[in-house]
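Student: Here you go, sequence then predicted model.
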Amino acid sequence: MLGGDLAREELALDVMVRSVLVLSKVAAEEMTARGRGAILNVSSMSAFTTMGTYAAHKAWVVTFTEGLAVELQGTGVTATALCPGLVRTEFHASAGLDASVWPEGAWVGVEKVAADALKAVRRGKVIVTPSVRYAAAGAVLRLVPRSLVRRVAGPATSGRAMV
């Protein structure tokens, strides 16, 4: 965030937080009225890290979706947060990130992410992390002391290290 463009940060907040809130509310109200449905919010493995405002936005999505899932219990509507790791899309280039800093084996296929997300939605699972390695990494990141997370999963490992 330091040295970054505040207007760009505010736009990211609107897209990654405010839009999730607004769209989830509208969807939840419509779906609960008919007694069925599912909400799938896209978060990230970054939600379990300390990689700046992006991680904070994605952590909000996870926590919000968990709270929404509890609120929706018994309505016939579910809420799921998708927490993928690295997926080859245009995201990295448009965010100004150097995708070459991550090894080829770190990437998960788009098809797998979509299939795992839909399977989790059908099961009513609240949080889904496609790929065994990212699920394990997410579990570790949630269990270890936050001071260690800040050292090993902070801005320096995000592809956009602060200078």
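Tutor: Looks like it arrived, so ask away.

Student: all contacts plus neighbour counts: C-alpha atoms, from now on.
Tutor: Noted.

Student: List the residues that contact the residue nearest the centre of the chain.
Tutor: The chain has Ser43 as the residue nearest its centroid, 1.3 Å off, counting by Cα atoms, centre = their mean. Listed by Cα atoms under 8 Å, 6 or more residues apart in numbering, the contact set of Ser43 reads Lys58, Ala59, Val61, Val62, Ala81, Leu82, Cys83, Pro84.

Student: Then Thr78?
Tutor: Gly37, Ala38, Ile39, Ala69, Leu72, Val121, Gly124, Val126.

Student: 6 Å instead, please
Tutor: Applying Cα atoms under 6 Å, 6 or more residues apart in numbering to Thr78 gives the contacts Ala38, Ala69, Gly124.

Student: what's the helix or strand for the first one?
Tutor: Take DSSP states H and E as the rule and Ala38 turns out to sit in strand 37-42.

Student: quick one: the helices in the protein?
Tutor: When assigned using DSSP state H, the helices of the chain occupy the ranges 6-13, 19-34, 52-72, 91-94, 110-123, 132-143, 146-152.

Student: Burial-wise, tell me which of those helices comes out on top.
Tutor: Compared across these, helix 52-72 shows the largest average neighbour count, a mean of 19 (mean count of other Cα atoms under 10 Å).

Student: Got another one to weigh against that:
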Amino acid sequence: MTSVAPKTTALITGATAGLGAEFARQLAEQGHDVVLVARDRSRLQEMAHQLENNYSVAAEVLPADLTDDAGVAAVVERLTDAARPVEILVNNAGIGLLRSFADNDIAEEKRHLKLHVETAMELSHAALRGMLQRRSGRIINVSSVAAFLPRESYSAAKAWLLSFSRWANIAYADRGVKVTAVCPGFTHTEFHDRMGMDKTLAPRWMWLTPERVVRDGLADNERGRAVSIPSKRYKILTAAARVLPDRLVAGPPRRPK
């Protein structure tokens, strides 16, 4: 009698839009059950309904504000539930700040840093315990090409994710856990619209689709690669950023629509 492998579960933060929604869709298409994390319960329920209908997977909703300690604690509790193990964690939730560092309220900057660094660190720590015990697991941290560039506190936060992911992949690969920083460039999602940024600053050739970013990211993670940079154009850009003067690679300042 042939045994059927149990389904694995993926937890995705920022799962109702953009890259998070695409990660949820592609993971569900691969047959993984999903736990969807975002702030808006109604959008989560709508997304869950679509995934269950389209891919015949179980989709659990977990409303949580990941800039808030209580919201983070709720997701940590789910990740550490040994009776319902999470095999794949996607730290995708993120926000952008349109104005320059000195012009932003420090409360905005602290919220931004907490979401991209502290929350991602805490959720990774919570997920790793069970993954290491099972000797199996995958963590994907959505960083950015900005991690290679001098671009305000956003670049600094994404550089932390990149560095952490590179280290963690070395530290835990032999124990069955793959960790990857996915570093997209400009991508057609709601991210820049929510910021209120003028997207015409970036030429058309620089824009990627969410489908491409997620497909490449998942494939690189499965191969055990610590860093995933979608498209040759951004691979070239990040390689150049390592040797060119900072002033040349910083790019133009963001501006509102």
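Tutor: Thanks, I have it. All values derive from a computational prediction rather than experimental measurement.

Student: one step back: now the helices of structure 1 as CSV including distance to Val101 of structure 1?
Tutor: Output for the helices of structure 1, formatted as CSV (distance: least, Cα to Cα, whole Å):
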stretch, distance to Val101 of structure 1
helix 6-13, 23
helix 19-34, 29
helix 52-72, 18
helix 91-94, 11
helix 110-123, 19
helix 132-143, 17
helix 146-152, 15
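
Student: do you know which of these lies nearest Trp102 of structure 1?
Tutor: Trp102 of structure 1 sits nearest to helix 91-94 of all those, at 11.4 Å, using Cα to Cα.

Student: and the closest one, how far out from the chain's middle?
Tutor: Computed by Cα atoms, centre = their mean, to the nearest Å, the separation of helix 91-94 of structure 1 from the middle of its chain amounts to 16 Å.

Student: In structure 2, which residue range corresponds to that helix?
Tutor: Per TM-score structural alignment, the counterpart of helix 91-94 of structure 1 in structure 2 is residues 191-194.

Student: what's the mean gap between that stretch and the aligned bit of structure 1?
Tutor: For stretch 191-194 of structure 2, the mean distance to aligned residues of structure 1 following superposition is 1.1 Å (mean Cα distance after the TM-score superposition for structure 1).

Student: gap between Asp198 of structure 2 and Leu19 of structure 2?
Tutor: Noted for Asp198 of structure 2: a distance of 20 Å to Leu19 of structure 2, by Cα to Cα, to the nearest Å.

Student: Structure 1: which residue goes with Lys235 of structure 2?
Tutor: Using TM-score structural alignment, the partner of Lys235 of structure 2 in structure 1 is Ala135.

Student: Please name the residues that touch its match.
Tutor: Contacts of Ala135 of structure 1 by Cα under 6 Å, 6+ apart are Thr129.

Student: In structure 2, what residue corresponds to the residue nearest to the centre of structure 1?
Tutor: Ser43 of structure 1 maps onto Ser143 in structure 2, with residues paired by TM-score structural alignment.

Student: Could you do Glu71 of structure 1 as well?
Tutor: Here Glu71 of structure 1 is matched to Ala171 in structure 2, going by TM-score structural alignment.

Student: Go through stretch 136-156 of structure 1 and list whatever outside residues touch any part of it.
Tutor: Phe48, Thr49, Thr50, Met51, Ala161.

Student: still on that earlier bit, neighbour-wise, which of Asp198 and Leu19 of structure 2 wins?
Tutor: Neighbours per residue (other Cα atoms under 10 Å) separate Asp198 of structure 2 from Leu19, with Leu19 holding more: 28 against 14.

Student: who's in contact with the more buried one?
Tutor: Shown in contact with Leu19 of structure 2 (Cα under 6 Å, 6+ apart): Pro210.

Student: what kind of secondary structure is it in?
Tutor: When classified by DSSP: H, G, I helix; E, B strand; the rest coil, Leu19 of structure 2 comes out as helix.

Student: lining up the contacts of Ser43 of structure 1 with structure 2, which overlap?
Tutor: Counting by both residues aligned by TM-score structural alignment, their matches' Cα atoms under 8 Å, these that remain in contact in structure 2 are Lys58, Ala59, Val61, Val62, Ala81, Leu82, Cys83, Pro84.

Student: how about Lys125 of structure 1, what's its match in structure 2?
Tutor: Taking TM-score structural alignment, Lys125 of structure 1 has Arg225 as its aligned residue in structure 2.

Student: ugh, wrong one, I meant Ala59 of structure 1
Tutor: If you follow Ala59 of structure 1 across to structure 2 using TM-score structural alignment, you land on Ala159.

Student: residue contacts, the residue nearest to its match when sequence neighbours are not counted?
Tutor: Nearest residue to Ala159 of structure 2, sequence neighbours excluded (Cα to Cα, 6 or more residues apart in numbering): Ala147, at 4.1 Å. Applying Cα under 6 Å, 6+ apart, we find Ala147 of structure 2 in contact with Ser155, Lys158, Ala159.
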